[in-house]
Structures are given as C-alpha cells and as structure tokens.
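*Asks:* All I have is the shape, not the residue letters:
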C-alpha cells in the first residue's frame, strides 16, 4: 500500500459502509476515488469495485491497489458525471452501490502546485483534471458581474462585489496568476471579521474551484446516473462538505422519494405521477462524531446522506434541481 493511501483518512468511513452494506461479490462504484480509502474498505468487504477519478495523478498513484485487488478493482480516469458512459464502455450490469465523496481530495489540497490551498504559493489552477479553464483564466477573462456572481453563489461570499471590483481593477496592471497574490488582495479589501478563524479568502477559493470544475453540475449528473444504474435495493451514499452540495443531494433525494408530495386526484386521461425511485431512511444527514473530528479536522463539515433504490423507472431531472447548479441568468454575461 502506498504512503499516500496510508496517510489518507476517509471521512465517515464506518457510516458509509453501513449505508452501502457491501456484500461479497457485489458491484459498487466509487465515483470519487481520491486516495482510495472507500475503495480499499469495499474491497476488504469482498466487493467488486469500479472506481472513477478525473485526476490522472490519482489514477497513476493507484497502480499497487489495482494489482493487489486481483481483478476485483477496475480504475477509470473519468468524471463521475459520466458514469453512464463508463458503465456502457465496461459492459457493467446493474449496480449494487454507488458512493460519492464530493469536493476536493486531501491529496489535491496537500499538493501545492495544484493551487487549491491558501497555505502555499502556487499557480491559480484549481483544475481537478488537466483540461479546461483555470481559476486564473476566469479571473482574467470574466467581467466584474460574473466574477461577483461566482463568488456569491458558489462561495456564499458576502463581500463578493467588493472582491470582484478589486480583481477587475488590479488585473489591468497585474493579472492574478498565483494563490498568494489573490489571498493577499482579499485580506486587504475584505479582511476577516473579529472572531473569524478561517482566512478571508476561503470562500473565494471554494467558489473558484467549484466554477472551474463544474462541481455542482457534476454532482447532479452523478446522482441522476446512479438513479439509472442502481439495481432495485441498490444503495447510494453521498458525502458532502458544504451547504451547496448538501442542498442538491437533499432536494434530489426528497424529489425522488416523494417526500412532501401531496396526494392528488387525477382527471380522466391524466397520466399518473411517477412513483418514488428511492427510499430515504430517517435520521439524516449523518455527521461525524466528536472523536472523528478530533482525529481528522477536515471531517468537521462533512454530511452523509444515503438512499435505497426502489423499482420505479428513473425520472428526468427537473428545472428546479438543475437551477441549483448554475449561476442565475444575467443579460450580457460573458462566456
């Protein structure tokens, strides 16, 4: 086992395993492989695992685990939002489980060159893969209104307009290309309030990372793919780390379980409403214990939601769910 995997502490591991209830020979997709913590535990329970990760570095680092699995692990460089295409390419049948651990991995946070962390001076990259626009590209190309919307809607940053205005003013002479340049500017124009323990740039960095990687869109596409691929009685488990992610998972599962739907009398010829596709057990979300947070501070904001697939046909995504993944429409927005 690699040193990276030995250091990695999967969040809510016991609770995720309890939610998935892996069995000998069962087929489970780990859609966010990272350092392989969930995958290793699933293999230890006798499951067959298909693991996905959009980060080529994570895939390269997992060679020993693939070899040790003796054919029970297939690792694919792919986004979990593309799970259906991966399943088709691999010829997978119905799945017994899907687990998603949303957001940036510990390995990515600890690798300075990736530009995810405020702790290191690094290029403003923030891509989980190796294609697409970087955070520096967004700050160079987008207008003030779009940057403010990204910070407010994806980072819940109260000072979004002030920070966006400073970004646009400063880039006229010196475009932002490094993490510490951006962090210092935010500390200057929107310093931390008294009593705040986090760096004032934390929410801006979160927002840019979400925008760069389309994390909320990927999450919703992954949930929809799991609904289509899980067998009846198959299980879905999702670990989130901030309110934007948790809101999408909560509302998706609420809509799929029929929660809050009032019974209605159908008119003659009116089609019946789609039946619920998931059962959502009570007592959610599940949060880490004090002992886990003490041992692994990164678990502090984690929430686990899980559900059990019923035999109703999958449903189309509705506009209300899709709206949660996008910036609000604005006339004249640059693309």
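*Replies:* Arrived safely. Note that the structure is a prediction, hence the values are computed from the model and not measured. Numbering: from 1, shown residues only.
*Asks:* From now on I want contacts and neighbour counts done on CA atoms only, so please keep to that.
*Replies:* Will do.
*Asks:* What lies in contact with the longest strand belonging to the chain?
*Replies:* Using DSSP state E, we find that the single longest strand of the chain is strand 230-240. By C-alpha atoms under 8 Å, 6 or more residues apart in numbering, the residues outside strand 230-240 that reach it are 16, 19-20, 94-103, 226, 246, 249, 302-311.
*Asks:* Tell me which entries of those residues lie within strands.
*Replies:* 95-101, 303-309.
*Asks:* List just the nearest of those residues to residue 159.
*Replies:* residue 303 (26.5 Å; C-alpha to C-alpha).
*Asks:* another one to put next to it:
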C-alpha cells in the first residue's frame, strides 16, 4: 500500500512537496528504508510503484546519483507517479515501466538494472485504487465489478462470477479467501446469476454477506470473497511465486558499502506471507535432500540469509494514522556474499 509522505524525510522535502496529490500513506516507510539502506550511486527496484511513496523516498535517500526502476501493472498509477516525480525522470534517476512484477528480470535487463542493491515489493493495493468505485476492488461504494489492476487482462471479476461453475467459485473463495462459507456463497452466486448477471460490487457484497450479522468496526462478511476474487483475477499468488527466484538473481553480491544487497517484501494476508516466508527459508538452506539420504544429491546451495526471523509489523502509532496498515507484514532477506 504505497503513498507519498514527504514529512518522513527532510532530505526529500524539496522534491516531494511539489508532486501532486495522492490518497496514500506508505506502509512501514521508515522500516523499508532502514532495511534496504539506499545509498548514492545504487540501483534499486520498486516492483509495485503504486502511489510512489516508497519510490520517492528511495530516490531521496540515494541522492544524488542513485537510480530506481519503478514497475507497475496499473497504467493509471504510473501516470500519477510520472507527474509527481517528473523531476527524477528528467534527471534520469527514475525509470517507470508498465508491466507486472513477474516480468522483473526481463524489465530490469531492458532498463540496464543489472546488479541491483535493493528490491522492494509492496503487495498491497493503493488507496487510489481501493477508493475508486470504478475499479471495483471494494464494496464500500457501488461500482462495476472489475478488480483488474491491468485493464488489458481479459477476465474481470464480473466475468469470473458469471461464468465459473459453482465448484470453481467455491474453490476460489476457499483457496484465496480462506472463507469457511465458500460453498454457500458460491451456491447463492449461481442462483442469483441464473436470473440476471451480477455486474456491481454492491450486488456481490449483498450475496456474500447474506445471513451473516455485521457489526460496524468488525470485518465485513463480504471481505474474504472480494479478496479471493481479486487474487484470482490478477493471478497474484502465481505472479509472486514467479518473481521470487528472479529477485534473487537480480540482487548484486554487495551494495556500494560492501554490505549484502537486500529484498524487502510487504504482504497483507497470510497466503502471500506464507509464500514469501517459505521461499526465504528454502533459499537460506543448503541441501534440500530428505534427511534419510546419506549424501546430498540435490546440489542446492543457500543463496539468501533471512534478516527478519519474524515479520516486522506496523507500530501502534502507524496503525492509528493509517488503519489499512494493520495487516501488513514485512520480511527481508539479503544475498549471501560468496567468498
């Protein structure tokens, strides 16, 4: 969940105070900067530019010569950030590209970002996206049932809701939303769509929440269904699994101070966090052979060292300022420096 917060770092004030409006507040901005340690002359990748807050501060902290490659699948987000950070683009310190982060290796090579000192993935959705009813991510305001980050994707949430079988819908809602009522919700969706297509967020929210009492301040009973469909539409988990090995390959052996290059990943639900945790753990391990084998036959070598043994979470003060940060988890790993 990215956004601009120019009050965090006085070094960036002159360059960020003039860069337009965004609804976002960057999640764990100070922690990200502390772990990634941006420095002058370094190369950094923000694989999920969003509102541009993390990107702006990476640029500020790596002044005057650090460079950032910013990737986002949402063209509207890139348009907003290109306007706000136009000075960095002109100075050839920021390159923005449209694409999904699962294409990171190819996009980085094309942009000349080889041997990167730090990589960030913020897997949350920005407030600019969530609060726009026309994007269809939330049900707080009625809008078209879309949920596509990249409008070039062929299948929207409405397409999925109106064409998938009852079993497919139940599986999606259970797998990606961990919703215990998945079968009942899928059954109601199929029943409702038999009379008319479900095309609005308010319609789906009503179906998903049917029969469940809701107390303001608690999690809305349609939340997990919306999460599941959004993940499915945007192939979020598959893309995360695809990019992790690419990140490891793109990281330099060391940063400009001789310290290990690092990757920082912010997740917002347990499915994402589990994938990141397991990947970091596996790549921090040498032999992966079953314990019963007397000698190693896999040839696997550890490539990463886990920096955060437990995920870093937002402070109470940050959550009070930005309630959407409450579920965020930050994990960090660094490239093992070969002798």
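*Replies:* Arrived safely, thanks for sending. All values derive from a computational prediction rather than experimental measurement.
*Asks:* So after superposing, what's the score?
*Replies:* The TM-score (TM-score structural alignment, normalised by the length of the first structure) is 0.87; 309 aligned residues with a C-alpha RMSD of 2.1 Å.
*Asks:* quick one: the strands in the stretch 1-150 of the second structure?
*Replies:* Remark: strands assigned in the stretch 1-150 of the second structure by DSSP state E, counting those that start in this stretch are 43-46, 67-72, 94-98, 118-122.
*Asks:* As a markdown table, the ones you listed with distance to residue 211 of the second structure and mean neighbour count would be great.
*Replies:* Below are the strands of the stretch 1-150 of the second structure laid out as a markdown table (distance: least, C-alpha to C-alpha, whole Å; neighbours: other C-alpha atoms under 10 Å):
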| stretch | distance to residue 211 of the second structure | mean neighbour count |
| --- | --- | --- |
| strand 43-46 | 42 | 28 |
| strand 67-72 | 38 | 25 |
| strand 94-98 | 42 | 18 |
| strand 118-122 | 35 | 25 |
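*Asks:* Would you reformat the ones you listed as a markdown table and include distance to residue 178 of the second structure?
*Replies:* Shown next, in a markdown table, are these (distance: least, C-alpha to C-alpha, whole Å):
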| stretch | distance to residue 178 of the second structure |
| --- | --- |
| strand 43-46 | 29 |
| strand 67-72 | 27 |
| strand 94-98 | 31 |
| strand 118-122 | 21 |
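*Asks:* Which of these sits closest to residue 186 of the second structure?
*Replies:* Per C-alpha to C-alpha, nearest to residue 186 of the second structure of the strands of the stretch 1-150 of the second structure: strand 118-122, 30.3 Å.
*Asks:* Mind reading off the mean deviation between the closest one and the first structure?
*Replies:* Mean deviation of strand 118-122 of the second structure relative to the first structure after superposition (mean C-alpha distance after the TM-score superposition for the first structure): 0.4 Å.
*Asks:* So which bit of the first structure is that strand matched to?
*Replies:* Aligned using TM-score structural alignment, strand 118-122 of the second structure spans residues 97-101 in the first structure.
*Asks:* Now tell me what touches the matching stretch from outside.
*Replies:* Here stretch 97-101 of the first structure has contacts from 16, 20, 22, 27-32, 226, 230, 234-240, using C-alpha under 8 Å, 6+ apart.
*Asks:* got it, and stretch 183-192 of the first structure?
*Replies:* 118, 159, 162-163, 166, 198-201.
*Asks:* Please repeat the previous calculation with a cut-off of 7 Å.
*Replies:* The contact list for stretch 183-192 of the first structure (C-alpha atoms under 7 Å, 6 or more residues apart in numbering) reads 118, 159, 163, 199-201.
*Asks:* Go through it and flag the buried ones.
*Replies:* By 16 or more other C-alpha atoms under 10 Å, the buried positions in stretch 183-192 of the first structure come out as 183, 185-186, 190.
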